[in-house]
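J.: Attaching a predicted model along with its sequence, questions to come.
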Amino acid sequence: MTEPCLARRGASERRFGESIKRLAFAVSFRFFLALLLALPVRAEVAPQPDLTRAIVAENARLVREIAAGTAALEQARSDLRQLRSRRSELDQRMQRIERHAQVNALGQLFAQAVIEQLSRLPSSEGFENDRRQRLDRLEAASDATLRAERALDELADMETATVMRFAASKPPLPDALWPQFEAAARPLLGEQRTLLTGLDEQQGQLLQALQASDAAALELAQRTQAVRAELTRLLFWVPARPSLQTVGEFSRSWAWMTSLANWRAAAVSLAEELASRPFWPVLALLLAVTLLFARARLQAQLVVLAPADANSDRYWIGYTVTALAITLALALPGPLLMWTAATLLAASLDAEPFALALGAALAATGKLLLALSALAWLLDRRGVAGGHFGWDESLLGFTRHALRRFSLLFVPLLLVVTLNGLDHAPFANRESIGRMSFSFAMLVFAAFLVRLLRRRSPLIQRLYARAPRSWAVRLYALWFSAAVAVPLAIAGLSAAGYFVAAGYFFGHTLMSLFLILGAVALYGLIALWVQVERRRLRRHQAREALRQAREAAAETGEDGSEVAEPAPARLDIAAISEQTRSLLDLFITLLLLGGIWEVWKGGLPALSVIGDYVLWTYHATVDGTATTLPLTVGNLFMAIVVGVVTVVAVRNVGALLDIVLLQRFEVQADATYAIKIITRYVLAAVGMVSALSIVGIGWADVHWLIAAMGVGLGFGLQEIVANFVSGLIVLAERPIRIGDIVTVGEVTGTVARIRARATAVVDFDGKEVIIPNKAFITGSVVNWTLSNQTTRLLLKVGVAYGSDIALVQRVLLEAVRANADVLADPSPSVFFMGFGDSSLDFEIRAFVGSFDKRLRVQHELNVAMEAVLREQGVEIPFPQRDLHVRSAPALVGLQESVQGQGDGLPTAPAQAMPSASPSA
């Protein structure tokens, strides 16, 4: 909008405001005049003055709303001007910073200027509070506009509006008063319409001003965020290299830190704040003293709460949670006093910079002291790690001793660093004492890690003894070097002039380390709960088995008290434990990744220099336009993260589905297995596609490869593809399931695993036979247990001719029915099937409940039938053959030949040849 337009608009708005003020004065004058005139004639025409007074009161209310709206409009326009002015000033300051940043030789003064600009930036909380207030005003203005528009619609027809007002009076007015009412109400309603018109226009202008202010505030917030990110990046990667001036400022910085006047002023500020608000500080002091005096009792309580054989029946996880709270209470006194002093110093209005810097240093150091003290008490020999989690006491003693020696030196060093390196300290202190003490603290930290993780330390020796082939042992040199290199690299950053970057990396690395320790403690807590529940389950099983044994002994007339306590019945505890462990690993991993992301996400703008480093470029099509896109370190890292998360999810999604979802529904075991396998395939496909898309490999880049692979698969790998597709069909249709007994060709066994290419079947010899999935779809398969576990036994028995058929049938049927594993429904049967060569043939048909009972029951029935037939004197015959001899002339010559040999054989007429025929 041009300046003449703005001038005309301002003049029209001023004229409109003046007319509104004149109208408001006239309405107010008429309101008071109507009140004065209504007093003498109240007894004569009481209803009419009341009704007109209501219209006058409405007009007066509209005048007040217009006045308030005028003030709100001026405030909104003033806020808009201020927001635009702040945006302009911010841009100017940032332009100066960027102009100086283009110079390669940047010194301490530039870093100091950047720090000052960062401290002057408005906070995001302030923007959010202003936005909430602005939204409330926008809502009020919108509601006022809607009310004014509705009222104007009612006053569009003045005659109708007057009649409606007359008819709506209570009590009803007589018709004789209509002329007087109309003469008094019509002018007032006309004034009300004018006021409503002005109010509607004013609220519309207020809405526009508030919306413009909201847009300007949002733009300023976004610009402020971008400026903060850029200034932080400059502080991170623009070094303030040490110089002779830094060495010269060391003595002055030391004098500032050790000045008795500064410490005396801080003590005075602390005493004044304590005197003005003593309640909470005194309460914190009493709590710290109480915890110190109750330390021995709290340590004894840790031992009482530890799970043991004596209290395993009544132990619950709340005991360990209480023990963790006691551990925190044991570590609290020192940090609590430091935080109390820090709060008092920060709240002092007249505090000097040293007092403010001391308060900030005490607050930051108190957090570190609390974390280190809590970890030391956690590792105490009577603490949670040893008494509750069952960790090795010798390792705990070594680690606790090393940690306490480290804390005695490291915590005072960090107090010096924070006192000289935070916002309220002079910049010279940051670059001299702050940088030197921070570098020395990092060297102390590296020495502590070397002592704790060296090859000869008890921790690493125990690792080698318990898991000599684990990846932690194989990659020991790599992760040990990385662990020691981190504090050394941070110290190098600080010495090179990147003090802000070094402090950021150290703080967030330390927070990540404590997050990992917290995750380990949480894992131990949940694992302890699982272990106690397993032991309670075993004891319940043992007691139930003992009760059943004693009841059985009592039924047989034996002394049940002599029955020894049996071993607990074995349920699928190992499988439950494995599922729980998998779910626990997934839960802790996701929780830890989320915590680490929360810790490091604030520094992503500063770390963007690393993440934005281009590794290579690739060509892609965006919105139909071919373009070249860079692949950065951040993209590669995100692809690796997606791949790792995919692997973890694929490995643990089965246990997650089992425990969280599938156990809540009545899903068969085979359906559960199919759901888990298909879910793994889907997760693997989604993860692979996501990781490839992050690194710039999309469908358009690989469709030709997929087509070529399709041709190759069609010719060379069609069997593999057929088996894979067959595996998907098997999982979907479920003609075979895990645990089914199947016969495929000459192989009979139990289905153990169904994979993408083949299915593993364990035969009755214990061998695993790998059968391609295609055989289950295209071939003939016998599934003995698909829809029904019941299977039929067909036994054949032959008895001698002359046996009593009815007796044989009866005794065989009784022997079959006497077996407990033979089902009564379908009932067993015995049939006389016919006359055999040497026996009367019977068939026995019996049913058993499962396939695994088949061989055993068949053996038991054969033994029982043989015994009962022997008892009844029924013979089971041998196969019989009769020999018949018929005449054969050809044998005469044979006989003469034999006699001529003089072998002394007797001669006999042999005029026949043997012929065998079956005997009846």
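T.: Sure, I can see it.

J.: From now on I want contacts and neighbour counts done on CA atoms only, so please keep to that.
T.: Noted.

J.: what element comes up after the helix ranked longest in the chain heading to the C-terminus?
T.: When the chain is parsed with DSSP state H, its longest helix is helix 178-237. Using DSSP states H and E, the helix or strand that follows helix 178-237 in sequence is helix 244-258.

J.: ok, back up a step: which elements pack onto the longest helix of the chain?
T.: If you count contacts as 3 or more Cα pairs under 8 Å, 6 or more residues apart in numbering; DSSP states H and E, helix 178-237 packs onto helix 3-38, helix 47-101, helix 108-120, helix 124-154, helix 158-167, helix 499-555, helix 604-611.

J.: ok, and here's another one to check against it:
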Amino acid sequence: MMTKRLLPYSLLLLCLLLTSVFTVAATTDDSIARLEQQLQQLDNADSRQNPLRELYQKTLSALNSRQQYQARADTLQQQIEQQPEQLRQEEQTLAQAKTPAADTRYLKLSRAELEQAITLRRAELLQLEQQREQLTQQIELNEQKLLSLREQLAELKQAPPELPPLPTEQSSRELNDARLQLKNALLERRSSHIRALELELLALPGQTELARLQLQQLQLQLQHSGTTLNAMQSHLEQIQRTELENTLSSLLTPQDSALEHPLLAQQVQTNQRLSEQLRQMSDQTSTAQHRRVALEQELDLITRSFKTIQQQLELETYSASYELRRFTQELSRPVDTAITRQSLNALRLRSLEFNRQQQAEALDPDVLAQLTPAQRSQYEQLQRSQDTLRDRLQDNRQQLISELSQLLAVKEQLNERLQQANQLIQQQLLWLPVAPPVSWQWPGEIATSVEQLRTLLLRIVATPLLADTPHLNSVWGVFVLLSILAMATYRYQKQHRQRWRMELGNVVHDRFSRTLRLMVAGIISALPLPVLLLMLRSYSLNPEHPDRVVIEQLLLLWTFSLQFYAMALVWLKVPDGLMCGHFAIPEALARVMRRQLHLLFWVAMPLLSLLLLTESYNAIEMQSGAGRLLFLLLTLTLALFWRGFWHVGLSVHTLTPHRRWWHNTHLWVSALILFNLVMAGLGLWGYALTALFFMLILLVVILQGLAAFLLFKLGLRWLLIEERRLSFSRAKARRAEIQAARENNEEVPPLKENYLDLQTISDQSRALLKTFIILMTGVMLWLTLGDFLPTLQVLESVKLWSSLVPSGDQEILTYVTLRDLVVGALVLWVSLLAAQNLPGLLELLALRHLSLSPGTGYAITTLLKYSLILLGVMIAVGQFGLQWSKLQWLVAALGVGLGFGLQEIVANFVSGLIILFEKPVRIGDTITLGNVTGSVSRIQIRATTITDWDRKEVIIPNKTFITEQLINWSLSDAITRVVLTIGVAYGSDTELAQKLLLEAACANPRVLDDPEPDAYFREFANSTLNIDLRVFVSSMSDRVPVTNELNTEINRLFNEHGIEIAFPQLDVHLHRRT
């Protein structure tokens, strides 16, 4: 009754509104026409009326805008009035679409008509999917537009209205009227704009609701059309299979009498083979089709879930984390496209070969003429059947190629979507809260979630965990064998480790293999239980268990934790275990580590296992209640674990010889305790998954640090053993040299050239070991954490400069990033460091085990040093974006220029290499080069140092040794000859003089008996009879002492025997001039 009474008043009000609208529209049209007429009149006026024209133009523009806003408002008004009826109609249509009538018209179609209908249905599905995508985008745009319109409306209402300049006293009346008219037009435009925005805000929810209803209708239509399409495809497949069977059954099956001829028997075998291929190909086509449909459904599901999660992430709700984790669990692995692509290529190749094979199998007419009429008729029928089979086989092959092509396209789309989904998970999952912050409702949530957790545990226990598989007996057999091996290994190392510790440092008995045995013994002793769990997980776990996934995760977790726990306990035996005995770990620290490992294994591991169970339940109540409680207990347990190392700080300090601030144990223990407390705070705030991720990163860093520590200790132990052996072998060799020199009454030979003392070898080897460990740890951290640390990704995004890299016939523009610069600088630094410390490591690794001539080791080391530097420079230059192909002309020009300027340096460098390899001179050799005679003290790449008899060091370029005449007094034999010329007076007994000279030479201990001394009467001089005494000495250093001793002895013997040593005489004749 009330509605009937209000209806006349509503109609009257609507008529009044429409009348006012039409009146305003008519007024606006009149104003626009009048302004256009006034502007037309002003076109013929002079330029002094330009201000009036500008006002009229602004007024006209404002009225046009107002008219547009008014038209838009009228349209929106009509939409608002029509929306209730439209919504009612759409709801009715949606209710009818929920119970669609089954479409069975395709059952009456032929095969060709059915194939065409399937094609049309697929096109219809594509069109419906496009419409669904458009409606989805429209809904998203409406939601965004709603926020934008509200902001525009608020800004428009808050902003002051745009008004023309105020009239002045000097303005004419016409200008004042124009300004007033412009002011009214601007105000009307502003009010019309506001009204249009308000109506659009009122209309948008209805439009969005209409779009949602239409989207639901499209979803139902897509579902119905997809079901119908699947039914049509199944029906088509049944028709094809029926036709195939009919075709095969209609083929002529000859009688046994007709198969006596080999040609007919061959035709029958060919037809049977083609029939079997046709059946197989039909099955393959059906399988590919079913697989494609399944993958299309999976792709559609993933796409819709992906878009839903994106929308929830934009809203930043707690359910987004839940949906994202559920999406992660349901996400499938990428499908393999290689097999499909290979099958597709093989089919295409077989299709090409099929025609060639058919032409090659054409029968010779002479053979056909040998058949009887009955056999010829039989052959023709078999040939027609064969042609039919070949045609059908080729058609089915083309159909299979088409299906495989579609399947390959769907697989690639699915893999692309899976990659996008994985990227979304990596970017968003870790930074979303899994539960709201803790509140006063937390105790109730704990009680509820504990009951849920108990139900989950009962469900896990209710179903058998292990299946009765044939592998179960093998698993237990392997476990028994490993247990026996573990017990034998543990007994062996227990019997020997005390003796091995006592012999540490003994250069004769100590072996590096003993350290390796202790390490391997710890690994083997811990193997049985972890291997049992791993084999049960892989071969004997019940595949029908509802919680199989989480059980596999728990078994894997306990496998690694058991292995680490048992292995560490064996290694930390006090006092003769691996850590204490061989790696010099303090006993107090080892005892604390064993005690804290018990806390970590027996308390933290069960808490972590229960936490994984709560994560698998994937419910906000479970995460907020028991999950949060377990996480807090886990973080507190880890804090207590690190707290246990506080009192052994001094023991840890003994591991490093030089203390720095970063060696402060209390600092690191405090940081680790604080880290766990901060993670507990994140858990209370709801970011438990983020905290677990950070704790996992810390665990990875600690494990890699422990691995680096073990490798460093192993390397250091090997270096110590090798250094002791090298020192021992050098001491024995030096003692043998000294003893041999004393036995031969010779001088002690000098040390080898370029001799490296043990301290230098030790320092260089340790520097290389530390560098290798640091680089290996850095690379491992980069590989494991590089994708999660944004700081490392920034290095790749910072572009420094670009370069053109040739690729075939084109050049590709590549950018040199900050990462390339860092890598290039790191490679250059490592190459220089390795080149500097290479001699010591080579001495330990190779040179001491090789029988090398003097100087060869130094030459090899020098060449390797320069090769490492050159390789490092080339790699660094490549990282910096400099291509050698572009630098070749610059290098050539620099080579020519430097060839003139540095030719002496290059010549000396090459000459130094020749000296090092050919060894014309060696350290300790006595040489004569020009007017310089001395002993070679040092040979380097550029120059050689000679110490002359005045103890002066003469540096001579290496080029001089190659280009000039060189006398080496001790190259192959150190024996040298000393020649003394003795002059006796005329009339002396020369035979007696020779006898006395030989007697003096033979009596001197420095003179060698082999070759024997010789004395020769050489010449009649002016005042003397010259006799040469030729003796041989063992070294160059004996020449002067032997000369002195022989001259003294000869003088004594000649005086005793009355032989006069002559001296030059000069007769002077004086004549007096008269």
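T.: Looks like it came in fine. Remember, it's a predicted structure, so these values are computed and weren't measured experimentally.

J.: Need the TM-score between these chains.
T.: Here the superposed chains carry a TM-score of 0.68, computed using TM-score structural alignment, normalised by the length of the first structure; 814 aligned residues with a Cα RMSD of 6.1 Å.

J.: related to what we said a few turns ago, for the longest helix of the first structure, what is the distance to the chain centroid?
T.: Here the centre of helix 178-237 of the first structure is set off from its chain's centre by 43 Å, with Cα atoms, centre = their mean, to the nearest Å.

J.: how big's the offset between it and the second structure?
T.: Helix 178-237 of the first structure, aligned to the second structure and superposed, deviates on average by 4.1 Å (mean Cα distance after the TM-score superposition for the first structure).

J.: hmm, back to that, same list (the helices and strands packed on helix 178-237 of the first structure) but as TSV, adding distance to residue 394 of the first structure and mean neighbour count.
T.: As requested, those are arranged in TSV below (distance: least, Cα to Cα, whole Å; neighbours: other Cα atoms under 10 Å):
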stretch	distance to residue 394 of the first structure	mean neighbour count
helix 3-38	82	14
helix 47-101	55	17
helix 108-120	48	16
helix 124-154	49	15
helix 158-167	93	15
helix 499-555	18	17
helix 604-611	41	16
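
J.: Distance to residue 664 of the first structure for those helices - can I get that in TSV?
T.: Listed next are those as TSV, based on distance: least, Cα to Cα, whole Å:
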stretch	distance to residue 664 of the first structure
helix 3-38	69
helix 47-101	56
helix 108-120	54
helix 124-154	43
helix 158-167	65
helix 499-555	20
helix 604-611	41
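
J.: Stretch 25-35 of the second structure corresponds to what range in the first structure?
T.: Under TM-score structural alignment, stretch 25-35 of the second structure has no counterpart anywhere in the first structure.

J.: Apologies, that question was intended for stretch 70-87 of the second structure.
T.: Mapped onto the first structure using TM-score structural alignment, stretch 70-87 of the second structure spans no residues at all.

J.: Which positions within that stretch qualify as buried?
T.: Within stretch 70-87 of the second structure, the residues scored as buried using 16 or more other Cα atoms under 10 Å are 70, 72-74, 76-77, 79-80, 83, 86-87.

J.: got it, and stretch 120-134 of the second structure?
T.: For stretch 120-134 of the second structure, burial by neighbour count (16+ other Cα under 10 Å) applies to 121, 125, 128-129, 132.

J.: Could you do stretch 184-191 of the first structure as well?
T.: 185-186, 188-189, 191.

J.: Tell me the one of the buried residues of stretch 120-134 of the second structure nearest residue 260 of the second structure?
T.: Using Cα to Cα, residue 121 comes nearest to residue 260 of the second structure of those, at 52.7 Å.

J.: so what's the closest one closest to, chain neighbours aside?
T.: residue 229 (6.7 Å; Cα to Cα, 6 or more residues apart in numbering).

J.: check contacts around that neighbour.
T.: By Cα atoms under 8 Å, 6 or more residues apart in numbering, residue 229 of the second structure lies in contact with 118, 121-122.

J.: Over to residue 338 of the first structure?
T.: Taking Cα under 8 Å, 6+ apart as the test, what residue 338 of the first structure contacts is 362-363, 366.

J.: so which helix or strand takes in it?
T.: helix 333-347.

J.: Check the offset of that helix from the chain's centre.
T.: Using Cα atoms, centre = their mean, the offset of helix 333-347 of the first structure from its chain centre is 35 Å.

J.: where exactly do the strands run in the stretch 951-1074 of the second structure?
T.: In the stretch 951-1074 of the second structure, the strands defined using DSSP state E, counting those that start in this stretch lie at 953-957, 966-968, 976-984, 1014-1020, 1025-1033.

J.: ok, back up a step: need the buried residues of stretch 70-87 of the second structure in CSV with distance to residue 460 of the second structure, can you?
T.: Conversion of the buried residues of stretch 70-87 of the second structure to CSV gives the following (distance: Cα to Cα, whole Å):
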residue, distance to residue 460 of the second structure
70, 68
72, 64
73, 64
74, 66
76, 60
77, 62
79, 58
80, 57
83, 54
86, 53
87, 50
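
J.: from the residues you listed, which is closest to residue 873 of the second structure?
T.: Minimum separation from residue 873 of the second structure among those (Cα to Cα) is found for residue 72, which lies at 70.9 Å.

J.: Output the contacting helices and strands for the host helix or strand of that closest one.
T.: For residue 72 of the second structure, the element it lies in under DSSP H and E is helix 50-97. Secondary-structure packing of helix 50-97 of the second structure (3+ Cα pairs under 8 Å, 6+ apart): helix 2-42, helix 173-250.
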